[in-house]
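Chemist: Task: produce atomic coordinates for the following.
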Amino acid sequence: MEKRVIELFAGVGGFRVGLEKLNTGWNFVYANQWEPGKKSQYAYDCYVRHFGDSKNITNIDINKVNKSNIPDADLLVGGFPCQDYSVASTNAKGIVGKKGVLWWDIRDTLEAKKPSFVLLENVDRLLSSPGKKQRGRDFGMILYTLNQLGYGVQWRVFNAADYGFPQRRRRVFIFAYRQDTKYYKEISQLAEKNKIHEIFTDKSVYNYSDSLPIKDELNKQKVGSIDGFEDIVDFSDHFSFHFEHTGVLLDKDIYTASYEADYHGENMVLDDIVQDSVDDESLYLDTKDGRLSKFEYLKGSKKIPRTDANGYNYTYSEGGMAFPDPLDRPARTMLTSEHSVNRSTHVIKDKSTGRLRLITPLEAERIQTFPDNWTEGMPNSARYFMMGNALVCDLVSEIGKGIDSIISNEQ
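Modeler: Coordinates of the predicted model:
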């Protein structure tokens, strides 16, 4: 099997950085990156700058791309936006997404190109979205449509810091595989022997996350099904399920459980990646009037009296945060608002001066395990935004090792 890759919602190329770092023959044949409503396409420009010829790197709305014209591939990857996955039935258009969300472009690409494997990334709340009213519907819709296209699915929520990386970032990775692959057949055989547990924990089984081990004991084990619905609209209207942190969909059966990481390697912390000396005075909190006191308030605990729309009085409470961020721990989850005066923004004590400052764009790249100065050339505000939107590249590398093993077994 060849190792041709399609990358959708490519950003600045985190999936590609992670897989190409393995040097195991991954060949990216197509990528799409487009930021709607933006005159400057910084992410696309960064992608082209690092990966060369833009012939197979498109910068247009993916909804307007003719999916049949995308090159054939063996793996599709992408970190797609988490939105509303519900559908509706209309007389004119048949079944459509209510908000035209981007998941359906992934679905259409899979239908057109039929890659053997799929690796997707999203925020962990996808598993419970849209919340109490119909918990798990959005992730269920993804499983339902992948099943319709002839794929089995595994998923797992990773906290990157649990495996030694310098950021406490929880994201769900979804690995899908066509039902005609050897891997699907092996997983199905385990299920038939009532050995679902081994899919997640047995190191002798080819596993897409084999290099990211978990403890043998699984918790909160549940079973469910995507069967019994008239069509996708009926599914959208009525499906609900409590998905746990890892699981598998085989045919129409759901097996899910929670787990604990079983990592015994080295752990990276902020102190390992922050720069020894930073000359940019704009990053220091004591150079702008009021900024230090604003951060002290935002990071501190507070109780604020409020009144809701119905006139009900209540108290909004918020716990305090470590201030500054401790250098002997991994970074917190980095958001697109990094560098703004915001509760989630990192503030550290500079190693050389002891003064409080924001992290640099280079440090933001290191938190996501990108090569240094990967986003150099765009405005600093854009550099922070790109890293807040990105993924932990080295985590992709570790997952890629498992997919390498799976593909080698397909030959």
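Chemist: switch to C-alpha atoms for all contacts and neighbour counts from now on
Modeler: Will do.
Chemist: quick check: longest helix of this protein.
Modeler: The longest helix of the chain (DSSP state H) is helix 393-408.
Chemist: Tell me where the stretch 101-250 of the chain has strands.
Modeler: Along the stretch 101-250 of the chain, counting by DSSP state E, counting those that start in this stretch, strands occupy 117-123, 151-159, 170-178, 219-225, 246-250.
Chemist: quick one, the helix or strand containing residue 78 and strand 170-178 angle?
Modeler: Under the criterion of DSSP states H and E, residue 78 resides in strand 75-79. Using axes from the mean of the first three to the mean of the last three Cα atoms, to 10 degrees, the inter-axis angle of strand 75-79 relative to strand 170-178 is 160 degrees.
Chemist: And this one, please, so the two structures can be compared:
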Amino acid sequence: MKRRQMLQGLTGLGGLACAGLWSSSVLAESKNKQARAQIQSAVCEAGQPSQTAFTLYTRGVGTNILHIASSQNSLALVIPKGVRGKGRNMRLLDLDALPEVDTLIVCPLHDHYDHTANLGGLRGGLLNPGSNHAMLCGTKKVLRRKGADLYYRHEIAGAQSKLETSIPGISITLEFYRQGERGESHAPHWGAGKNCSVSNRHCGMRLPVRSVEAYALLAHFRVETADGPQEFTLFANDAASGFVAGNLPDALPVCDLALVAVADAHLAYGYPEELLEKLAPAEVRWTDWEGYFWDPMHALKTNEAPKTGGPAIMPLGAVEDLEGQGCFVRHGHVESFAGRPASGGAAVAEPEDAEPEAAPEDVEAEAAPEDVEAEPET
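Modeler: You can find the predicted model right below:
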């Protein structure tokens, strides 16, 4: 009898626990719907490419491409992110709608598999077939990924890394800053974010020590145009970090556009407020906010405008904190930006002939590499 009563008691407790979990799940889904609705009201209005030198394209889930046009040349700077899953990555990017360029620079800012899955396809889809000017900037792990051998390669290492180069009509300075120490390079992906503090800047389920390093990018361009030389400075990161603002130098150039990742922002203390205070950008675009496994195929259908799709990977409160500071970019976004008149200095020079660190053999541009098994996301 006592045993039966004990089992009945345990069953009752189990039922209460299940009911509690169900109630929490319903509440969480309700708040998630509110967060999506809030984002929907703050999605950036997509425009059309104009004659300005700087145009932003957003593709798939979180891939951003800055197209730069001079009077002599064209360049695309790509901050990539893929959708996990065999056979979908290149289809979702839908690069056929984008202009081809003479020079391509691809910068995976951290080396999880989903940020480096499309290296061959990006080269094949964006670079003019007659050009071999493709540069890949990444950590040592990125430079070993499938498709990396199709590029000249620049390794990002240490607390800070810098690349200066030029092509006819465009000078380029790329500065990479480590977002945090290994294992703290970006915020976790799971947690309520209730116990973040100045002494506990990342809260939630901690990243394992073996986790990848993540970097933020400051990219400065000086471009020769028909209206004279122009300058443009871009900040980009693709993961929330409570340390990134402190790792940037105190003296920063004028920031024209900040592409700021807001996924899991609630798990990084002071983010993105401290970052925006330091950058003081003229324009802010929130990126990388959609659920990692969302498949935006409906946004690629003919005659159908892109729509906000999968769940936001940030709670309602975090979405509300961003209100009025910028807008959310999504697949299909196109926006042109005006540069600033260049401040003195000589005109952009032709690059000197130099032997690249690791020149790829001339190859016919691939449509896309075969998918490989995804590494576990951390």
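Chemist: Can you pull the TM-score for these?
Modeler: The TM-score (TM-score structural alignment, normalised by the length of structure 2) is 0.30; 191 aligned residues with a Cα RMSD of 6.8 Å.
Chemist: want to try JSON lines for the strands of the stretch 101-250 of structure 1, with mean neighbour count as columns?
Modeler: Shown next, in JSON lines, are those (neighbours: other Cα atoms under 10 Å):
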{"stretch": "strand 117-123", "mean neighbour count": "21"}
{"stretch": "strand 151-159", "mean neighbour count": "23"}
{"stretch": "strand 170-178", "mean neighbour count": "22"}
{"stretch": "strand 219-225", "mean neighbour count": "14"}
{"stretch": "strand 246-250", "mean neighbour count": "23"}
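Chemist: Adding distance to residue 358 of structure 1, write these out as a markdown table.
Modeler: Output for those, formatted as a markdown table (distance: least, Cα to Cα, whole Å):
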| stretch | distance to residue 358 of structure 1 |
| --- | --- |
| strand 117-123 | 25 |
| strand 151-159 | 23 |
| strand 170-178 | 22 |
| strand 219-225 | 39 |
| strand 246-250 | 35 |
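Chemist: how deep is residue 175 of structure 2 tucked in, by neighbour count?
Modeler: Other residues within reach of residue 175 of structure 2, judged by other Cα atoms under 10 Å, total 17.
Chemist: Was I right to think it contacts residue 155?
Modeler: No. Between residue 175 of structure 2 and residue 155 there is no contact under Cα atoms under 8 Å: 11.9 Å.
Chemist: about what we covered before: what's the first helix or strand after the strand holding residue 78 of structure 1?
Modeler: strand 87-90.
Chemist: could you say what helices and strands that following strand packs with?
Modeler: If contacts are counted by 3 or more Cα pairs under 8 Å, 6 or more residues apart in numbering; DSSP states H and E, strand 87-90 of structure 1 sits against strand 94-97, helix 232-238.
Chemist: In a markdown table: the ones you listed, plus distance to residue 383 of structure 1 and mean neighbour count.
Modeler: Rendered in a markdown table, the data for these read as follows (distance: least, Cα to Cα, whole Å; neighbours: other Cα atoms under 10 Å):
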| stretch | distance to residue 383 of structure 1 | mean neighbour count |
| --- | --- | --- |
| strand 94-97 | 32 | 14 |
| helix 232-238 | 37 | 17 |
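Chemist: thinking again about what came up before, between strand 75-79 and the longest helix of structure 1, find me the angle.
Modeler: Orientation note: helix 393-408 of structure 1 sits at an angle of 160 degrees relative to strand 75-79 (the same axes, to 10 degrees).
Chemist: elements contacting helix 393-408 of structure 1?
Modeler: Judged by 3+ Cα pairs under 8 Å, 6+ apart, the packing partners of helix 393-408 of structure 1 are helix 14-20.
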